[in-house]
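Asks: My questions are about this predicted structure, shown below with the sequence.
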Amino acid sequence: MTSREAVAAALSRARERTTVLTDSVDDGDLVAQHSPLMSPLVWDLAHIGNQEELWLVRDVGGRDAVRDDIDQLYDAFQHPRATRPSLPLLDPAQARDYVATVRDKTWDVLDHTRFDGRRLERDGFAFGMIAQHEQQHVETMLATHQLRAGARVLSAPPTPPPAPGSRPGEVVVPAGVFEMGTSTEPWALDNERPAHPVDVRAFAIETFPVTNARYREFIDDGGYERPELWTERGWRHRVDAGLEAPEFWTRDSGGAWWRRSFGTLAPVVADEPVVHVCWFEADAFARWAGKRLPTEAEWEKAARWDPRTGCSRRYPWGDDTPTAATANLGGTHLGPARVGAYPAGASASGAEQMIGDVWEWTSSGFDPYPGFEAFPYREYSEVFFGGDYRVLRGGSFGTDEVACRGTFRNWDHPIRRQIFAGFRLARDAGGTH
């Protein structure tokens, strides 16, 4: 049974991160659109409050509206990101006052809500959904900070070093059925449900995500000049977008690569996972390497399946929630850690850093599981099924633990690079059962 303390902690942790990302810049940066791919930070801030008001204050709490006059302004489906700066948005002071007022009412709703009532309230699901929603926008705002020009305004301690003896390689996952998805995780979202058996052929998957050093080899070998490595659509996008390296990479006159991260330019670290590559780049790299991207089912089996028990775990390392020793999450380090830094987070199959660091592109499109039921609204998942999307798994350094578990599914267009995405490779291993 979910406790009120756990709900309060999840909501508070999300709000602390929102506050850091919005208080670290001035009002001009809050209202500016730093990329047409992203909303102004002030839109994200008020949208976070509006969703909290709609679901927790009005629906769960049955309270009067705080600001029902702004619902349309902060409806993400009515206004594409590129057009949001032209809307009559709340200014920074108004947005901060609004989200604070909503949160005060949310605390009162939490005090008076039973967690054993209707489905929306059972195990505190509505509160968990809103905590996840805010943390997803926190990661989006973090991506906006990465796109923002100007001096660095965020700081974080360095990531831990790799464990002694860490070496890249691959692990083989035997053929067989495993349980994919969940029917028991209390705050799992609708696209993660229901749990269902999936029969997966034997495959090998790399121990770590692809590193910057390996990606440089792809560049140096003419990976961006060889159309045979790319799908027809991917090559067309590479040419039209002028892709020559991961986003935020630049090469100096001596041939060395540098990467801009949150306002700081630094040399590319060889053994960090490559980040800010689109699906087309990941797919081309895989073809160059003689391998492929894993399917979503393969990724989840490698992350969750325990051959000793025949069961699927919540996380690669087991059922315990993430710690600083098992995964790089929550914006703690503001970047991916070098491969081998989290041996305690290894899956039973032996794959490491499958949670945190970088979202990992898979080869799969975003489709519903057998028996899918939209809940509590169609627009979270159902309207995206079958579209031009590829599934990403595992979360990134900017993802909070509340929005990252072994079953969590993310999705985006194959051209997107502003997200904190990398990839790892897989191959067929033969063998049937």
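Replies: Thanks, I have the structure now.

Asks: CA atoms for contacts and neighbours, from now on please.
Replies: Noted.

Asks: Buried ones in stretch 217-227, by neighbour count?
Replies: For stretch 217-227, the buried set under the neighbour-count rule, 16 or more other C-alpha atoms under 10 Å, comprises F218, I219, G223, Y224, P227.

Asks: Endpoint to endpoint, that stretch covers what distance?
Replies: Using C-alpha to C-alpha, to the nearest Å, the end-to-end distance of stretch 217-227 comes to 17 Å.

Asks: any residues touching it, and which ones?
Replies: Applying C-alpha atoms under 8 Å, 6 or more residues apart in numbering, the set of residues contacting stretch 217-227 from outside is L229, W235, R238, L243, E244, A245, A284, F285, W288.

Asks: A further structure is provided below for comparison with the first:
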Amino acid sequence: MALTDSVDDTDLVAQHSPLMSPLVWDLAHIANQEELWLVREAGGRPGLRPDLDHLYDAFQHPRADRPALPLLGPAEARAYVSAVREQTLDVLAGTDTDPGRPERLLAGAFVFGMLAQHEQQHDETMLATHQLRQGPPVLDAPEPPRAPADAADLPAEVLVPGGPFTMGTSDEPWALDNERPEHRVDVSAFWLDTVPVTNGAYQRFIAAGGYQDPAWWTPEGWRHVTGTGLSAPEFWQRDGDTWTRRRFGHVEQVPADEPVLHVCWYEADAYARWAGRRLPTEPEWEKAARHDPATGRSRRYPWGDADPGPEHANLGHRHLRPAPAGSYPAGAAPCGARQLMGDVWEWTASDFSPYPGFEPFPYKEYSEVFFGPDYKVLRGGAFGVGDVAGRGTFRNWDYPIRRQIFAGFRTARDAAPEDGGSA
């Protein structure tokens, strides 16, 4: 509600980019999905507005086409959200959500968790729409904490020992189908950046002519760069000798110590090649974030199994920007890497594919239809990700050209035999 109440009705119904829906569509879509799955499916009730289902079906209508639909207006959408939420809470109060229930949707309140995550994902989508919106600032949040005293002395990279680990999950109650099932993966030893690549480091890539040299780009990436004229991350502008950026309506100097943001996969991959490194694979990323060599088990989060708190990670719209590189020592992984959760989504080298034994649930369109080489995997969650969707097994994916998302990256390299063995 804060993301929609912060703008007037004109902004609410406007399409601020063909990449995004009008904010009013997301608002009513959240309610419609809640009505479908919680009021009707979980509650067994007839529902409020089944006539709206086709309007708010994301698979029937591409984002660019949604403004032409006969959508609910701002007042109608808010009334719809309120009416659905009232019934949802009533259903929740009267539903047995024992983990032992035979119905998978209700066991452990999975369907409620699924919809809570769906809402949080659309909150992040609406936050991205706010970033694309032109006009004066309407959102505000406190600054993230300063980097800790040891941030400047951190090693550039950490060693992740080779050996098998457990990837994915079979017992996280609200994990989505693409996170399942857990399975053993053998990962060779590798070195990983201790922190995400920063704006300052990325500026050196730009200054070295990184966008002008095809040597650093895949053929597809070079065609994209030359065809679109990319020369810097999205929302950056050159002002004399200084780089500035637009962030939720504010124009400010690009902070050198923050993780770089709004770069596509092709840009992340090119930077890694220029630096003599590569992007980590998805199994490498998850092993670095979850594997505890001391116990041999995989944690829920880099710091352990406790739910994320403000000392662990920059999640949940708490700050409307990444924290400085090296922040959140309490959230560090066993390997020593920091900020693997929160701040920025991190591009990996991997295509989005199913785990061995994958089963679509509760519908194929959540994951299965996206599997394949068209989409690259992102991990870790950005500052706009809600805590309910921020965990070590959560998988995100997008086209390699996308830059409006809150994505950055870190790089990796193979370890030499003398660097480290199995663990």
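Replies: All right, it came through fine. These numbers come from a predicted model, not from an experiment.

Asks: sorry, back to before: output the contacts of stretch 217-227 of structure 1 in CSV; the columns should cover secondary structure and neighbour count.
Replies: Converted to CSV, the contacts of stretch 217-227 of structure 1 look like this (DSSP: H, G, I helix; E, B strand; the rest coil; neighbours: other C-alpha atoms under 10 Å):
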residue, secondary structure, neighbour count
L229, helix, 20
W235, helix, 21
R238, helix, 19
L243, coil, 15
E244, coil, 16
A245, coil, 19
A284, helix, 25
F285, helix, 26
W288, helix, 18
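
Asks: At which residues are the strands of the stretch 251-400 of structure 2 located?
Replies: Counting by DSSP state E, counting those that start in this stretch, the stretch 251-400 of structure 2 has these strands, from start to end: 345-352, 372-379, 396-398.

Asks: could those strands be laid out in JSON lines, adding distance to E103 of structure 2?
Replies: Formatted as JSON lines, the strands of the stretch 251-400 of structure 2 follow (distance: least, C-alpha to C-alpha, whole Å):
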{"stretch": "strand 345-352", "distance to E103 of structure 2": "28"}
{"stretch": "strand 372-379", "distance to E103 of structure 2": "30"}
{"stretch": "strand 396-398", "distance to E103 of structure 2": "27"}
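
Asks: Packed most tightly, which of those strands would that be?
Replies: strand 345-352 (a mean of 25; mean count of other C-alpha atoms under 10 Å).

Asks: rewinding a little: which stretch among the strands of the stretch 251-400 of structure 2 comes nearest P302 of structure 2?
Replies: Closest approach to P302 of structure 2 among the strands of the stretch 251-400 of structure 2 is made by strand 372-379 (12.5 Å; C-alpha to C-alpha).

Asks: mean shift of that closest one relative to structure 1?
Replies: Average distance, strand 372-379 of structure 2 versus aligned residues of structure 1 after superposition (mean C-alpha distance after the TM-score superposition for structure 1): 0.8 Å.

Asks: Can you tell me what sits against that strand?
Replies: Counting by C-alpha under 8 Å, 6+ apart, strand 372-379 of structure 2 makes contact with 265, 282, 285, 345-353, 394-400, 407, all of which sit outside it.

Asks: one step back: quick check: which of the strands of the stretch 251-400 of structure 2 is nearest to G316 of structure 2?
Replies: When the strands of the stretch 251-400 of structure 2 are compared by C-alpha to C-alpha, strand 345-352 sits nearest G316 of structure 2, at 13.3 Å.
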